[in-house]
Every structure is written in structure tokens, then in C-alpha cells.
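Visitor: Just to be clear, the model below is a prediction. Sequence and coordinates:
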Amino acid sequence: MKSEKEKMITGEQYNPNDNELQKDRRRARFLARSFNIICESDEEIRMSLLKELLGSTGESVHVESTFHCDYGYNIHVGENFYASFDCTILDGGRVTIGTNCIMSSGVHIYTNTQSLKVEERIMGIEYTKPVTIGNNVWIGGRAVINPGVTIGDNVVVATGAVVVKDVPDNVMVGGNPAQVIKLIK
């Protein structure tokens, strides 16, 4: 029988109030809070906390405070990753971010979602859909990436965009819901 954590990670319906998941969220919040209050000049300590929090990172990773996440261990970022102030990643499901990616201030990435059935929402049942972001992607401030979205390589997501469906390579998207604005050569 699968644990609630295993169900969460594989996208099956799960109970987020499970004791193991509550413990994991407390751990992530402790590490994120510790990271957020450490002075930026203490780069070694900040990087150590970030590497303990996240599932995997490249060598060159820079995240500004404040940063928030649910679990941390489901977030995997590539080389040369930068996240500006006030970014949030709800990572019940896997979040994979490629190399040379920039997240501007206030970007939110969500993998967690609820059922359309009211009875299941009342019971607190959730499920997750992974988010994948390709290489060389720039996500503008206050953009929102929704559960299950894949963003291709060399993409620009405009400020304030709400991305609800997959984005192909080499385009700029914007709006709510986000749509292709132009091709990038």
C-alpha cells in the first residue's frame, strides 16, 4: 500500500494532513525561514540551507529572500538559476527547472490542486501535477505557473501572466490566460 507521500509525488489523490507530510512541511518551513533570515553576505550558509531544502541544484544558484515552498525536496533547479524576491513554489508534485532560468519577483509555481468534486474538497483531498520549465527561460514578475504546465526552452513569460497550458519553445507568452504574443528567433 502506498504512503500518502508516495501518492502525492505520483499525482494520485492524497491526504495532505498525513503525519509524515505535516512533518515534511514543518521541515521545509524551518529551512526556508532560516534561509530567509540569514544575511545575504553569509553566502555559504545560505547556499548550504538551500541545498538542504531543495531536491537538487546546479552549482550556480541564487535565490533572494523571501522564498517559500511546501516541501522543497520536489524542486530541482539547473545550473545558473536565479529567483528574485518573494517567489513561492508549492511543490507537492515535482518541479523541474532547466539551466539558465530567471524567475522575477513574486513568481508563483503551483503543482497542488483540488478535485472539482465538492465532497472531495470538503474532505481535504488533493492531488498534484508536475511542472516542467525548460532551459533559458525568463519568467516575469508576479507570473503564475499552474499545475501540470510544461514550458519549453528559450521562453519569456510576461509579467503578470497566468500560464494554464503548455508553452512551446521559442515564444513569448502573456495575459490571463497566457497566450503566445510572439515568436522569438
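Guide: Sure, I can see it. Numbers count the residues shown, from 1 in each chain.
Visitor: alpha carbons only for contacts and neighbour counts from here, please
Guide: Noted.
Visitor: Spell out which residues sit in contact with H76, please.
Guide: Going by CA atoms under 8 Å, 6 or more residues apart in numbering, H76 touches 54-57, 94-97.
Visitor: Which SSE is immediately downstream of the host helix or strand of it?
Guide: Here H76 sits within strand 75-77, counting by DSSP states H and E. Next helix or strand after strand 75-77 toward the C-terminus (DSSP H and E): strand 81-83.
Visitor: Beyond that next one, next helix or strand please.
Guide: strand 87-90.
Visitor: just to revisit the earlier point, of the contacts of H76, which pair is most distant in space?
Guide: Distance extremes for those: the farthest pair is T57 and R94 at 13.6 Å, using CA to CA.
Visitor: When these two are compared, which one has more neighbours?
Guide: Taking other CA atoms under 10 Å, T57 and R94 do not tie; R94 has more neighbours (26 against 20).
Visitor: Checking R121 next. Helix, strand or coil?
Guide: Assigned with DSSP: H, G, I helix; E, B strand; the rest coil, R121 falls in the helix class.
Visitor: burial of it, as a residue count?
Guide: 13.
Visitor: what residues are up against N74?
Guide: 54-55, 91-95.
Visitor: By neighbours, which of these wins?
Guide: Going by other CA under 10 Å, G92 tops the contacts of N74 with 31 neighbours.
Visitor: check contacts around that one.
Guide: 8-9, 70-71, 74, 111-112, 128.
Visitor: Against that first model, consider the following:
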Amino acid sequence: MSRDFDYERMLAGELYCAPDISPKNSSMQGKKLVQQINQLPIDKVDEIIDLEKKLFGKTGETVYVHPPLYVDYGRHTEVGNNFYANMDCVFLDVNKIIIGNNVMLGPRVCLYTAGHPTDAEIRNKELEFGLSITIEDNVWIGGSALILPGVTVGKNSIVAAGSVVTKDVPRDTLVGGNPAKIIRTLGELDRKKWSIEEKKYFEAKNKVL
């Protein structure tokens, strides 16, 4: 049996035994990097960003995750350009977490790829599984929202604060609740409203500059 048998099954979304993962594929490196990040003075922004780019499997040019943050592996998470996450976010990435461009996470957002068997006897044998999470471009996830294993959040969508997302979210949609349900579609009315507010903002700003 390959020493990487359980690690390969973990990334394939199959049942695996975490204690049997080979040491060379363990999550320790990511946990050490996170510990370094969380212990840095908060004004050492460039150092924090450099370590976060080492932590994640892939990143875009503009990335900032406000410490403290928490990961399982770190390298199984890939983020696009212009990514921002507020403090206390959790990336439980036993399987892949793929995040697109222009994504924002509020404080204490948790992305959980890990799952466990519903049968107690099997669960107690330390057998578990993980399903990937995908967050597409231009998504905003409100504070304390939970994204559960296997979920895709579609482009331009918003997840309301405190939501528990158990199913895929269609693009251009606002969802909320526990379990999260569709509240409404996002579209032209939102663009008109916020275009007016944006214009008012710049008009007011120009008066005082």
C-alpha cells in the first residue's frame, strides 16, 4: 500500500484516515506558517502578505487576509486577485478551496471542506472525507457565515451574515439563513441604486478636497 494512499483519497473526496497520512504530506507546515502570521505585529503588513502568499497554494497579486486566520493545510487553498478576508476566518482545506477574483470574506467566515460519516461506529474509527469548495468571482460572504463541504457559490452572489450554506448558490443571487435559501436575484436595480450612491459619494468628496 502506498504511503500516500490516505492523502490521495482525501484530495479525491473519498473516505480516508487522517492519522495514516504520510508525514511528508501532513498539515504541519501550513499550521506553522499560520502561527508565524498570527504572531506578527499587525502593522507589518508586507511581512504578513509575504507569508500568506507562501501559505496558500496559489494567490493573485493583491491578497490580504487579516490576522488572526486559521487553516488546516493552507496549500490546498487557492485565491484569485484582489482577495480580502477579515479577521478570524477559517480555511479548513482538507480538500481544495478555490476562490476567484474580487472576493471578500467578512470576519469569522468559515470554509469547511471536511465531513464525517453519519454512522457513529465508522466515524469513531477516525474515517472522514472532504469535498471541495468553490467561490467564484465577485462574491461577498458576510461575517460568521459557514460554507459547508462540496458547495459552489456562483459569480457575483452574496451570502448574508450568519448563513449556513449547505447547497450551491446560483450566480447573481442573495442567500441567507440556516440553511441558506435564496432571498432574491441581484441585477439592474442594484446597479442603479449603487451607481446613484457612488455618484453622490464622489460629488460630496470633491466638495471637501
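Guide: Sure, I can see it. Source: prediction; values computed, not measured.
Visitor: rewinding a little: filter the contacts of H76 of structure 1 down to the ones in strands?
Guide: Among the contacts of H76 of structure 1, DSSP state E puts 95-97 in strands.
Visitor: what sits against the residue nearest in space to the middle of structure 1?
Guide: Centroid-nearest residue in structure 1, with CA atoms, centre = their mean: I89, separated by 3.4 Å. I89 of structure 1 makes contact with 68-70, 108-110, according to CA under 8 Å, 6+ apart.
Visitor: Considering the residues you listed, which are maintained in structure 2?
Guide: Contacts conserved in structure 2 for the contacts of I89 of structure 1, counting by both residues aligned by TM-score structural alignment, their matches' CA atoms under 8 Å: 68-70, 108-110.
Visitor: quick one, helices of structure 1?
Guide: Under the criterion DSSP state H, structure 1 carries helices at the ranges 4-10, 19-37, 43-53, 118-123.
Visitor: Tell me the gap between the top helix by length along structure 2 and the middle of its chain.
Guide: Looking across structure 2 with DSSP H, the single longest helix is helix 188-208. Relative to the centre of its chain, helix 188-208 of structure 2 is centred 30 Å away, using CA atoms, centre = their mean, to the nearest Å.
Visitor: same thing with stretch 162-178 of structure 1?
Guide: Distance, centroid of stretch 162-178 of structure 1 to centroid of chain: 16 Å (CA atoms, centre = their mean).
Visitor: And stretch 30-42 of structure 1, by the same measure?
Guide: Averaging C-alpha positions (CA atoms, centre = their mean) puts stretch 30-42 of structure 1 19 Å from its chain's average.
Visitor: so it aligns onto which residues of structure 2?
Guide: Under TM-score structural alignment, the alignment places stretch 30-42 of structure 1 onto residues 32-44 of structure 2.
Visitor: which parts of the matching stretch are buried?
Guide: Neighbour-count burial for stretch 32-44 of structure 2, counted by 16 or more other CA atoms under 10 Å, picks out 33-34, 37-38.
Visitor: out of the helices of structure 1, nearest to I151 of structure 1?
Guide: helix 4-10 (19.9 Å).
Visitor: Next, format the contacts of G92 of structure 1 as CSV and append distance to P177 of structure 1.
Guide: Shown next, in CSV, are those (distance: CA to CA, whole Å):
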residue, distance to P177 of structure 1
M8, 26
I9, 26
D70, 25
Y71, 27
N74, 26
T111, 17
N112, 18
T128, 20
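Visitor: Buried ones among those?
Guide: 8-9, 70-71, 74, 111-112, 128.
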